[in-house]
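In: sequence-free structure coming up:
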């Protein structure tokens, strides 16, 4: 190849270092999915093309992971104009698509051990439409103003590489060292061993996909700056300046996913292998594999060209399907597809909350498709779960932009799909004016995702409360698994390695098939514990036929580091979700809360949730025996300061704990979490007068954690309900877990009273002291 396009390693490495700095400064979020080993094993990498930054991402990641240099094909137009830029492109491995020795050069580079990156769409597909009206892969060509098949050049290249490797192996087998040495000289390799090593590598095409989320079409300072300078930019240039800059500046996830390798030699039928061997015997130079110079008969050349075309198109179809299958589907994909599907069904108006439910059901459906690659927005319930209860926060960015662009409108609780959404947009405006269409087009080739949306449209009008509750319970399990996975990474080992808790911290929903009671029980564990703390009681309740839900308070059962990032309102929200889930299965609910779980239960009871029959509160943490609790707000403030002020670096964010139940409780207490207890108790004291449901209070006489008068303080403030108070003679705090004083039976007996209606709410002070103390 001519000197102009010789790859220059120092220039390549400098570019990688520069991008690393830019990535760090801008916080560019690039995530590689798939087997990283494919970066080393693959030789030809294929990607979709939506934005110009994609032309560098694969080079960057491949070099970072393997140290290999990459060659890339680019449109000839970018080589025109600035001479310095043209030379720079050549030095970092870019070759124009009209170079007369393009494919032979790439074959030679692959044999030398370099990678080749190709974008078989042949240009940026800004609208992401890759299916024609018949659902077949096809893309729009500006040049012909028509839809066409994708380019097969990558397949032709792969076939040539495979043929050349076969020729080398056959020459080695026959001892034709003269032929092998001629190739070594032609390719500029150091020795035969290098050539033979390359020839024995499997020729692998790696289809990949780069997905950007979210797409931000709002203005930015670069575009505004161009306007201030009175730069006359074309519509195309303006659009690209906005979109490309936003991808870098506006917190965009860039998911690069590697698909299943296509190994040519493993998928050839016998007759193709015969032709390959014939080519390998008769062709001598890399160029010969494209010109077919050296074949004996013209008619044979014609047949072989037909074979190459047939084989290449077959491989092309495989890798294009592989590219689009690897799209990382996100929440905006689903939402946009739903909107356009509603339009197709002539549904121009829908109740907004029903629409959010429809999106939610699509998420739950797509989670059942293991072949679909899901973005974090579809795997983390923290993002999408509230759609089930009519909260649109997860969709705010997409829907707000759609409203601004005149595509949709909200009116009196309804979502209106406007005529503008049906219009056809120009290629150079659609990414700004109608991202809904872009998202929907991008998801269209992912059949599992399309099926999930279609299924949701069929079910959203008829879904039952119980079905929805099961979906929401699945989300609670996913929340826990997500947090547990994240906070058990090696970077948290300095805290986690000292932890002794081994019991599962997952929430539990258990509805006996033949449950014979009209009341269910929501159980809420204590501080530093997990649902395992309530399991001895919940097992007995289920055995008695009571449906139960054992709440997992966020930050518990995962890692103390997780707990250090939570507020008490997070705990209350988890209780509320658990209550709503169980409500679908029963007519009444009793809350059973231990310690902190008891305080949360009382706060929740003050909201008067539907179906609440009563509450059981055990050892509520109103006053603590540890007098240092009064300094917790100060410690918390200093701890926060220590995060950024070196002078306070010695302040500990955790306090060591010696738990009664080491298999259930944390050994480290985050100072932040203690502060949340103080905040929670402040709210509790102000809410007690609003509680109207019957309550059972149980208190250890010599509790080592909370003072014996904690329940007495509650009794004085629970002025509007019927309270039963029981003292349990014990010097233990965890009387519920250990069933000290037969607490389990006493609680179950009380729940039976609630179920039968014996214990009722009242509107005046009315509590009674049980005359029997349950000894430990």
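Out: On my side now, so go ahead. Values in this document were obtained by computation on a predicted structure and should not be read as measured data. Residues are numbered from 1 along each chain as shown.

In: make it CA atoms for all contacts and neighbour counts henceforth
Out: Fine.

In: which stretches of the stretch 601-750 of the chain form strands?
Out: 612-618, 654-656, 668-670, 695-700, 722-729 (DSSP state E, counting those that start in this stretch).

In: three-state assignment of residue 410?
Out: Classification of residue 410 by DSSP: H, G, I helix; E, B strand; the rest coil places it in strand.

In: and the comparison structure, right after this:
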């Protein structure tokens, strides 16, 4: 049976059904692979009345109201196509009862305004339909979208602006009734709005109506086959192109690890766009408004010339407000790597550059990321703020970039040609609205980023910088990445689930990596690598001493250190060594020659770096390298770690003993809890030393305390035996402490100075063809 909407009213929200729907949504959200993140201040969500969103997929129309409910407990109304309400069925009744109104209801604006005045929120999608191509700016720079009905571009709907300013007019009328003591009118409005009291009516009138422009950004967007499409094809055939496209693209959003960033922009108050003419006329006709319908009839059925003139003024004001909130919606897109890559590709094509060198592509993107990080008003996806995700761009090994390129190749948009990427003609072809997400995702990404002019300008600038980029400038950015990495690591492991271990920690020293440059440099660099469980703070004082001698000093932070033992538990020896390599490359940009000094585990990593025979390294100092331990229990670490892995496999728990206590000489620097996993990784590193120690050909200084309480002295003897370079020396320090480098026990720093001086003398003494002239016999010196 057909049922037409009631011309005068609509169902109120069934709060019990709404609450059940929220619970169902939360359950579904946990089952899906889309990660939904709301970026908003409390004032935006709490004080906002009309929330506006861009529209890219069907299922996102159900998301905002549930987020708003979670944040505020407020119920939200929304607008849907009238076609959902033609039949009286389960779906139409459900929509009616959860606050959904048909777009063509004769009293849509008065009904929605009443909801806002009662404390409800309203969700509106002002584009008026799905904008699958993200094409929202025309060739003149004006906002418009493609209309599927007319086949032409049109302006965005101004209904949200009309609704907001109508509510403001009604609030002004309420305040006027209070000022003129028109209690009869106040009581009628209280009853009409179903409010508890006149005070409630006054409070509603005193609050400004806030429009909250918001943006929903999905990343990444994929067009490959998925389980949703496969399931539908299994039970039914004959899908239209439109249906297939939506199942492919939107199914991947739901089921293939997609980020959905919901970002709320600056609130807009509609009455701020009113000029003096509007205010003058409004005061003249204020008393004529008896109902909400009177206000929203100013254009369609004005009662006199003043109302007609005021209606025309309001129409212009609504258009101005519309343009303001559309600009804010698109300015709040969350920019990701695919936006940058797509914008760069389209710029190259537009400027008759059909290909780009791979190295130039990577470097340009990295430069652009670092520039954009300085513009805090641009909303960058977390992958462009977290170095784990973007720093590999500099070396061309970014997984996110590889994913983007793979999708582009599969779609026939780009291809490899030698050491370059070739842009294919399909990139410039026109595509139907229901094909473009499948055929040309690069155009979609480019369109989405286009409203933010700074993104394109920054990429153009980065492309110009690419070929002649100063290596020291890159090194400064890489060092910034190291500092950012620590911040992200601290944030990631500061959640309550890690409190059991974190709250026991006592390390309070600054664990940041450090880069120190002397006032009068000697042209030499020193790379410092701290030990296991410590941080760069362990060697900071030594670094400050070295910089006074004229050395440029880089203090590396090994991944997982200086944040939380849980962070260290998730790292491997390869991660530690990658930290060393990054520090080496930063220092290399400033110094053509350098020494590498490592303490304990850092000493083992320093020797590994030296074994790769980098010409910049002229000597390596390894202090208290752990081959053998005083505590024989360390030998059981591989077995214990294997037990933990077995427990992980058969249960959801962490393992029988994921951490063991560490009694440290320097509790303000070192972790108090040692992850068993990291000791296992250390054992693997030690085993690997047999492979790389024979490859070292440069001078090596081994320092060790004769009564080291942690690492057995015989480690130094074994290390000397395994080194094949004739340029090796063992210096024994009289000490019962492990931290001889940090504490400068027994003249440790002087011994290193002497070694480095001798290295420099030998470097000058060696002549071409006489490289076997060595000055360091394997003597043991007792201090």
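Out: Received it, and whenever you're ready, just let me know what you need. Predicted model, so just to flag it, every value in this text is computed and none were measured.

In: TM between them?
Out: Put the two chains on top of each other and the TM-score (TM-score structural alignment, normalised by the length of the first structure) is 0.96; 773 aligned residues with a Cα RMSD of 2.2 Å.

In: Residue nearest the middle of the first structure, spatially speaking?
Out: residue 376 (1.1 Å; Cα atoms, centre = their mean).

In: That residue and residue 311 of the first structure: what is the separation?
Out: Separation of residue 376 of the first structure from residue 311 of the first structure (Cα to Cα, to the nearest Å): 38 Å.

In: one step back: want to throw the strands of the stretch 601-750 of the first structure into JSON lines with mean neighbour count and distance to residue 474 of the first structure?
Out: JSON lines is the format used below for those (neighbours: other Cα atoms under 10 Å; distance: least, Cα to Cα, whole Å):
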{"stretch": "strand 612-618", "mean neighbour count": "27", "distance to residue 474 of the first structure": "23"}
{"stretch": "strand 654-656", "mean neighbour count": "14", "distance to residue 474 of the first structure": "32"}
{"stretch": "strand 668-670", "mean neighbour count": "22", "distance to residue 474 of the first structure": "29"}
{"stretch": "strand 695-700", "mean neighbour count": "26", "distance to residue 474 of the first structure": "30"}
{"stretch": "strand 722-729", "mean neighbour count": "22", "distance to residue 474 of the first structure": "35"}
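
In: Redo these as CSV? Include distance to residue 502 of the first structure.
Out: Below are those laid out as CSV (distance: least, Cα to Cα, whole Å):
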stretch, distance to residue 502 of the first structure
strand 612-618, 24
strand 654-656, 18
strand 668-670, 15
strand 695-700, 26
strand 722-729, 28
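
In: and the closest residue to residue 519 of the second structure other than its chain neighbours, which of the three is it?
Out: Spatial nearest neighbour of residue 519 of the second structure, excluding adjacent residues (Cα to Cα, 6 or more residues apart in numbering): residue 550 at 7.5 Å. Of the three states, residue 550 of the second structure takes coil according to three-state DSSP.

In: Give the aligned equivalent of residue 550 of the second structure in the first structure.
Out: In the first structure, the residue matched to residue 550 of the second structure (TM-score structural alignment) is residue 545.

In: can you pull the contacts of that match?
Out: 512, 514-517 (Cα atoms under 8 Å, 6 or more residues apart in numbering).

In: do residue 365 of the first structure as well
Out: Residue 365 of the first structure touches 452-453, 455-456, counting by Cα under 8 Å, 6+ apart.

In: Residue 241 of the first structure: which of these is nearest?
Out: Closest approach between the contacts of residue 365 of the first structure and residue 241 of the first structure, by Cα to Cα: residue 453, at 33.2 Å.

In: what number of residues lie near residue 773 of the first structure?
Out: Neighbour count for residue 773 of the first structure, taken as other Cα atoms under 10 Å: 13.

In: Quick check: the aligned partner of it in the second structure vs residue 757 of the second structure, distance?
Out: Using TM-score structural alignment, the equivalent of residue 773 of the first structure in the second structure is residue 782. Here residue 782 of the second structure is placed at a distance of 20 Å from residue 757 of the second structure (Cα to Cα).

In: Strands along the stretch 1-150 of the first structure, start to end?
Out: Under DSSP E, counting those that start in this stretch, the stretch 1-150 of the first structure gives strands at 29-33, 44-46, 70-74, 94-96, 115-118, 139-141, 146-148.

In: What is the fifth one packed up against?
Out: Helices and strands touching strand 115-118 of the first structure, by 3 or more Cα pairs under 8 Å, 6 or more residues apart in numbering; DSSP states H and E, are strand 44-46, strand 70-74, helix 102-111.

In: Point out the most buried one among the ones you listed.
Out: Counting by mean count of other Cα atoms under 10 Å, strand 44-46 has the highest mean neighbour count of these, with a mean of 26.

In: quick one: contacts of that strand?
Out: By Cα under 8 Å, 6+ apart, the list of residues contacting strand 44-46 of the first structure reads 115-120, 154, 158, 204-208, 319, 323.

In: For those, work out which two are farthest apart.
Out: 115 and 323 (17.6 Å).

In: The strands of the stretch 601-750 of the first structure: which one's closest to residue 580 of the first structure?
Out: Here strand 612-618 is closest among the strands of the stretch 601-750 of the first structure (Cα to Cα), at 10.9 Å.

In: In the second structure, which residue range corresponds to the closest one?
Out: Going by TM-score structural alignment, strand 612-618 of the first structure sits over residues 617-623 in the second structure.

In: Please apply the same query to stretch 674-693 of the first structure.
Out: Stretch 674-693 of the first structure maps onto residues 679-698 of the second structure, going by TM-score structural alignment.

In: Kindly report the same for stretch 102-122 of the first structure.
Out: Stretch 102-122 of the first structure maps onto residues 108-128 of the second structure, going by TM-score structural alignment.

In: what distance separates the start and the end of the matching stretch?
Out: Stretch 108-128 of the second structure has an end-to-end distance of 15 Å (Cα to Cα).

In: now that stretch, how far from the chain's geometric center?
Out: Put simply, stretch 108-128 of the second structure sits 32 Å off its chain's centre (Cα atoms, centre = their mean, to the nearest Å).

In: Also stretch 546-554 of the second structure?
Out: With Cα atoms, centre = their mean, you get 35 Å for stretch 546-554 of the second structure.

In: buried set for that stretch?
Out: By neighbour count on 16 or more other Cα atoms under 10 Å, the buried set for stretch 546-554 of the second structure is 546-547, 550-554.

In: And stretch 161-181 of the first structure, by the same measure?
Out: For stretch 161-181 of the first structure, the neighbour count (16+ other Cα under 10 Å) marks 161-171, 180 as buried.

In: Kindly report the same for stretch 625-638 of the second structure.
Out: Result for stretch 625-638 of the second structure [16+ other Cα under 10 Å]: buried residues 625-629, 637-638.

In: can you check stretch 45-60 of the second structure too?
Out: Judged by neighbour count using 16+ other Cα under 10 Å, the buried positions of stretch 45-60 of the second structure are 45, 47-57.
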